[in-house]
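Novice: Please find the sequence and the predicted model below.
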Amino acid sequence: MILLFKILFQGFKTDKEFQFLFVFIILLLIGANIFYTTIEGWSIIDALYFSVMTMATIGYGDLTPTTDVSKIFTIIYAFISIGTFVAFTAKYVQIMLMNHQSRQKLFSKNQP
């Protein structure tokens, strides 16, 4: 868990694209939360849960939009959020691998 936050902090500190993707994901989640709590009447936790499950393409199906407006919003949200989530995850893995490679180089320099 500490490594997760360390990489998030490092990415946020050093990479503009990572910063943009992170902030955009947060904005997507906030916007979806506001929409689903207002239009569907879901609790904040249910709205967040559905938003994250949709973004991560898990989609258990235990919550589903009931109005036409919600269904249209979810279609648009899915296209935007899934792409953003994939890009963010790829960037996170890239930073993690660069971090690992730099530690490996440092370790190999210190070996006799």
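Specialist: Done, it's in. Keep in mind it's a predicted model, so treat the numbers as computed, not measured. Numbers count the residues shown, from 1 in each chain.
Novice: From now on I want contacts and neighbour counts done on CA atoms only, so please keep to that.
Specialist: Fine.
Novice: Count the neighbours of Ile80 for me.
Specialist: 14 (other CA atoms under 10 Å).
Novice: no no, Lys109
Specialist: Lys109 has 9 nearby residues by other CA under 10 Å.
Novice: could you check the distance from it over to Ile72?
Specialist: Per CA to CA, to the nearest Å, Lys109 is found 56 Å from Ile72.
Novice: Now do the helices in this structure.
Specialist: Ranges of helices in the chain, per DSSP state H, are 2-14, 16-35, 44-55, 68-109.
Novice: Touching stretch 30-42 from outside, list them.
Specialist: 43-44, 47-48, 51, 65-67, 70, 77 (CA atoms under 8 Å, 6 or more residues apart in numbering).
Novice: ok, second structure coming up, stack it against the first:
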Amino acid sequence: MIFIRTLLLFLKDREYRGLLMASAFIVTVGTVVYHYVEGWNWLDSLYFSVIALTTIGFGDFAPQTDLGKAFTIVYIIVGVGLILAFINTVYLHFSRFRSNNDEK
């Protein structure tokens, strides 16, 4: 119940909704590029896209082509900034929600 209410509150917030769509777009672009450039299947491409953006980097996949490596450099720089903005927005949302509840 709390999860659903929180999700609905997030989707009403324009800033959060925009970052959610931008994040989904970045992951989708990464997945498509890795699928075609590196020749990975769709699941492996999605997996690497998420792992790269979260900076976990297990090391089980790595781009082998020059184009894949160059794309990864740009992808991580853009993606990490986006993910940090996303985390900051979620934090600010919860802070506002919490302060509104404290006032009541």
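Specialist: Received it, and whenever you're ready, just let me know what you need. In this text the structure is predicted, and so the values were computed from the model without any measurement.
Novice: Kindly provide the TM-score of these chains.
Specialist: TM-score for the superposed pair, counting by TM-score structural alignment, normalised by the length of the second structure: 0.89. Supporting figures: 104 aligned residues with a CA RMSD of 1.7 Å.
Novice: Restrict the contacts of stretch 30-42 of the first structure to the buried ones and give me that as a ChimeraX selection.
Specialist: Here is the ChimeraX command that picks out the buried ones among those, judged by 16 or more other CA atoms under 10 Å:
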select :47,48,51,65,70,77
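Novice: Specify which member of the contacts of stretch 30-42 of the first structure is nearest to Met1 of the first structure.
Specialist: Leu48 (21.1 Å; CA to CA).
Novice: Residue in the second structure paired with that closest one?
Specialist: For Leu48 of the first structure, the aligned position in the second structure is occupied by Leu46, per TM-score structural alignment.
Novice: got it, and Val23 of the first structure?
Specialist: So, by TM-score structural alignment, Val23 of the first structure is matched to Met21.
Novice: cool, Lys105 of the first structure as well?
Specialist: So Lys105 of the first structure corresponds to Glu103, using TM-score structural alignment.
Novice: For Arg96 of the second structure, see how far away its match is.
Specialist: Taking CA to CA, one finds Glu103 of the second structure at 11 Å from Arg96 of the second structure.
Novice: same thing with Ile26 of the second structure?
Specialist: 27 Å.
Novice: So between the two, which is more surrounded?
Specialist: Ile26 (20 against 12).
Novice: got a list of what the more buried one touches?
Specialist: Gly79.
Novice: What of Leu67 of the second structure?
Specialist: Val37.
Novice: measure it to Glu38 of the second structure for me?
Specialist: 9 Å.
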